[in-house]
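Novice: okay, here's the prediction I keep looking at, along with the sequence it came from:
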Amino acid sequence: MGALITWWIWTNWRNANPDVDASKVYILNSAVSSQIVKTIADAEGFKNETTLTGFKWMGNRAEELRAEGNHVILSWEESIGYMPGHTLDKDGVSAAAVFAEIAAFLNAEGKSLQDQLYALYNRYGFHLVRSTYWMVPAPEVTKKLFATLRADLKFPTKIGQAEVASVRDLTIGYDNSKPDNKPVLPLSTSSEMVTFFLKTGSVTTLRASGTEPKIKYYIELITPPGKTQNDLASVISELDQLEADVVATLLRPQQFGLIPRK
């Protein structure tokens, strides 16, 4: 849904404003949302910014950017909702209206939502997201697991066969993709959150729940452009393997006594 709304709002904004500098146009999404916004932004010339999870971060950042003379045309977090237009909080009514508009347009073109989604995957690469969680037997286990991951800042350099390009740890304020190893995003010291960016382009984030004894993970498998619906089965197989590698390398459920989701 996020991919389709991003495509629709950007395409219509660009058509209505062909002479406006695209580098002053922003679509925001959260740190646990799909990277497809960044992929589309990089290809089309507009800006994508990532915020911490929650609409207070996206709303505040949207207001700041607009005050600087920029155009924020959409913000979203896929597990919570969408913030189209000038709203500074999630707006389900507006999002539903936008999605209905997309469906009506595609229907008039003789296409389905699925057809358009595969067209986007063909143009920008598959972006398949999978998220779930493992239960933690005790709070100290969560602390121990994340402390083990970041011990002496020697994070895992491979997840399965995929090499890690960079790591962002918002709990301690570390991002080795930046010259000073400092993340652009604010620290989140009250909760554990570590993201691994792979050289393949794929991304995985581990995040401790703030309200329940859970460690959540968010995995996004990203492929090169050019693939079609016929490639879906093989892409899902790649995602299955990446998920297994994330669990074995980062979570290590047997070592830490984690309990699988029922």
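Specialist: Sure, I can see it.

Novice: going forward, measure contacts between C-alpha atoms and count neighbours the same way
Specialist: Noted.

Novice: what lies in contact with the one helix or strand residue 142 maps to?
Specialist: Element membership for residue 142 (DSSP states H and E) is helix 139-149. Residues from elsewhere that reach helix 139-149 (CA atoms under 8 Å, 6 or more residues apart in numbering): 136, 155-156, 192, 208, 213, 215, 250-251, 256.

Novice: go again using 7 Å as the cut-off
Specialist: Identification of contacts with helix 139-149 by CA atoms under 7 Å, 6 or more residues apart in numbering yields 136, 155, 213, 256.

Novice: here comes the other one, which I'd like you to weigh against the first:
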Amino acid sequence: MMSWKHIFEKWDSFEDLEPNLIQELKELKSDPVALEDAFYKELTFGTGGMRGVIGAGINRMNVYTIRKAVNGLAKYLLDHTVNVKDRGVVIAYDSRHMSKEFALETAKVLGSFGITSYVFSSLRPTPLLSFAVRYLGTVSGVMITASHNPPEYNGFKVYNEDGGQITPNQASEIVTYINKVEDELSVPYLEKKELEEKELLNWIKDEIDNAYLDKLQGISKMPADKIEIEKEMPIVFTPLHGTAAELVPKGLKQLNFTHVHMVKEQAIADPEFSTVASPNPEEHQAFTMAIEQGKQTDATLLLATDPDADRLGVAVKNSAGNYQVLTGNQLGALMLDYILAHSDAALLRSGRMIKTVVTSELGRAVADYYGIQTLNTLTGFKFIGEKIRQFDRTGETFVFGYEESYGYLISSFARDKDAVQASVMACEMAYYWQQQGKTLLDALYDLFARHGYYFEHMQSITLKGKEGSEKIGFIMDDVRREPVEQIGGLKVVQMEDYLAGKRTCRDGNVETIELPKENMVKYKLEQDCWICLRPSGTEPKIKCYFGVRGTSEEDSKNKLATLQESMNQILQGTIEV
């Protein structure tokens, strides 16, 4: 590969460069560090696709990096899938800067290969894209989104013909094709007018929405007569300037929830996400406006979905009358318990619950209580989707899947985390417990009393740029070179190195981890506690996950605080080296 300076010069001398990128290159010339960061490497195409800051350069999201990725994807599909040109690819996009433009660029490059595209005429949630792949029978799907990243980001997510995110093996093969594209500035494409004339570009309106809503109504665990009852439970919903503003209210209306109050200021599809510091329902500040409206309407439940509507956050009133945001682990365990308690036991004999290795063990305890087997996957819903596809062959039954980062799937008519499904189920569940004289917090503490007080926490360290990326790599190498024997006074029982694929026990025994390789290390500690370290796949961060189980809330919180303090000291010492 030529040096980054030569690549920059190639871009700088390209006569047909997009006008907005010409201006950005001029500005970058006065900032050598930013210029190098934009060109020193290609934007990484990972297991779900690629995500990055919008701008000029091969390490940025722009029409040229999109075209290169689509060119590789098209060649991969033609070589590995049947009837590609006729079956086509479905494309959706969210509310971010350049989303619709990138969606159209995807169709333009696919069209140059004679591959038909089905593009939504307006923004749609990620789970609807997953559903659309299955509904239309396309060979692939593309979602233009950066989920809950800051406004300057966008992304390109690829889905396989099953409607799930591409697997690591599929991603690796696609990358091979992408890397064969020598010049991202000269990738062939057709103009929009020509695509439409050749019927290679088809615009989707309401057909997929209606089919999805039909399926959505079927996930309810309420008897038909209960569904017909008008439910006056007040609900406040915010789509956080994203894509769920229509489907969530429609889904709730199907179950006769009649008091749904939208946060109107956040129902606007604003790519700047101007009313929040971050459009991430994991961040409690994202609920600020919903809490204000909740107080005005005496809402039982607050719902917040991220911009592409694959993640859901929920807040409920506590005993002090304040709104408390449930963690993803807590909401997932509650939904799992509700679903299993209201399912036919005979149908659950082959039932499987799927969670990730950094998701709370409370879910496993709930599943065990109902006689349901739990399967662990690596972090990322793509692995849960892949497992569901295997069930189609093995006859196992998918009952629920979730991850701690606010991602849930109730029914497999979609094959990615689905905040629309989760919103409807959360409201149904809250209504059920309300009829029993309880809140969701009451129900949660019932679970703690039955299974133990499971508490979790995740913290991340942001290390930006080339130097930050190198430091993250150094931290992961260091924890492998210098394994610790105890953390926070608790002995390490096992160390799991998912990159090496091995589990080392305290007695010296080494076991094989039957999961794909990933740059992640997990410490299993005494007293059902654990810590996991992994670099983020989408942001310049290293994430540290903590999980504890205690005999009381106080016991668990004390354990959690001790582990955090101890691990912070270990990490800070490594960073300062």
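Specialist: Perfect, thanks for sending it. In this text, all values refer to a predicted model and were calculated from it rather than measured experimentally.

Novice: could I get the TM-score for this pair?
Specialist: The TM-score (TM-score structural alignment, normalised by the length of the first structure) is 0.84; 241 aligned residues with a CA RMSD of 2.1 Å.

Novice: how big is the offset of the helix holding residue 142 of the first structure relative to the second structure?
Specialist: Helix 139-149 of the first structure, aligned to the second structure and superposed, deviates on average by 1.9 Å (mean CA distance after the TM-score superposition for the first structure).

Novice: just tell me the aligned range of that helix in the second structure.
Specialist: Counting by TM-score structural alignment, helix 139-149 of the first structure falls onto residues 469-479 of the second structure.

Novice: before we move on, back to that, which residues in the second structure does whatever helix or strand comes next after the helix holding residue 142 of the first structure align to?
Specialist: The helix or strand immediately downstream of helix 139-149 of the first structure is strand 158-159, counting by DSSP H and E. Mapping strand 158-159 of the first structure onto the second structure (TM-score structural alignment) gives residues 486-487.

Novice: verify the contact between residue 566 of the second structure and residue 489 for me.
Specialist: No: applying CA atoms under 7 Å, one finds residue 566 of the second structure not in contact with residue 489, separated by 8.7 Å.

Novice: mind checking what residue 245 of the first structure lines up with in the second structure?
Specialist: Aligned partner of residue 245 of the first structure by TM-score structural alignment: residue 566.

Novice: just tell me what residue 402 of the second structure corresponds to in the first structure.
Specialist: Checking TM-score structural alignment: residue 402 of the second structure goes with residue 76.

Novice: what is the one helix or strand its match maps to packed up against?
Specialist: Per DSSP H and E, residue 76 of the first structure falls inside strand 71-77. Judged by 3 or more CA pairs under 7 Å, 6 or more residues apart in numbering; DSSP states H and E, the packing partners of strand 71-77 of the first structure are strand 25-30, helix 55-67, strand 81-84.

Novice: please identify the most buried of the ones you listed.
Specialist: strand 25-30 (a mean of 24; mean count of other CA atoms under 10 Å).

Novice: packing partners for it?
Specialist: Applying 3+ CA pairs under 7 Å, 6+ apart, one finds that strand 25-30 of the first structure contacts strand 47-51, strand 71-77.

Novice: winner for burial among those strands?
Specialist: Mean neighbour count, computed with mean count of other CA under 10 Å, is highest for strand 71-77 among these, reaching a mean of 24.

Novice: what's the single longest helix in the first structure?
Specialist: Ranked by number of residues, the top helix in the first structure under DSSP state H is helix 92-108.

Novice: that helix maps to which residues in the second structure?
Specialist: Counting by TM-score structural alignment, helix 92-108 of the first structure lines up with residues 419-435 of the second structure.

Novice: which parts of the matching stretch are buried?
Specialist: Judged by neighbour count (16 or more other CA atoms under 10 Å), stretch 419-435 of the second structure contains these buried residues: 419-433.

Novice: cool, stretch 203-220 of the second structure as well?
Specialist: 204, 208-209, 212-213, 216-217, 220.

Novice: inside helices: which ones of the residues you listed?
Specialist: Mapping these onto helices (DSSP H) picks out 208-209, 212-213, 216-217.

Novice: now for the aligned partner of residue 47 of the first structure in the second structure: which residues touch it?
Specialist: Under the alignment (TM-score structural alignment), residue 47 of the first structure maps onto residue 373 of the second structure. Counting by CA under 7 Å, 6+ apart, residue 373 of the second structure makes contact with 351-353, 367.

Novice: so can I have a markdown table of those residues showing distance to residue 251 of the second structure?
Specialist: Shown next, in a markdown table, are those (distance: CA to CA, whole Å):
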| residue | distance to residue 251 of the second structure |
| --- | --- |
| 351 | 26 |
| 352 | 26 |
| 353 | 24 |
| 367 | 27 |
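
Novice: re the thing from before, mean deviation of the strand holding residue 76 of the first structure from the second structure?
Specialist: Following the fit onto the second structure, the mean deviation recorded for strand 71-77 of the first structure is 0.9 Å by mean CA distance after the TM-score superposition for the first structure.

Novice: so how far is the top helix by length along the second structure from its chain's centroid?
Specialist: Ordering each helix of the second structure by length in residues (DSSP H) puts helix 553-575 first. The chain centre lies 26 Å from the centre of helix 553-575 of the second structure; the measure is CA atoms, centre = their mean, to the nearest Å.
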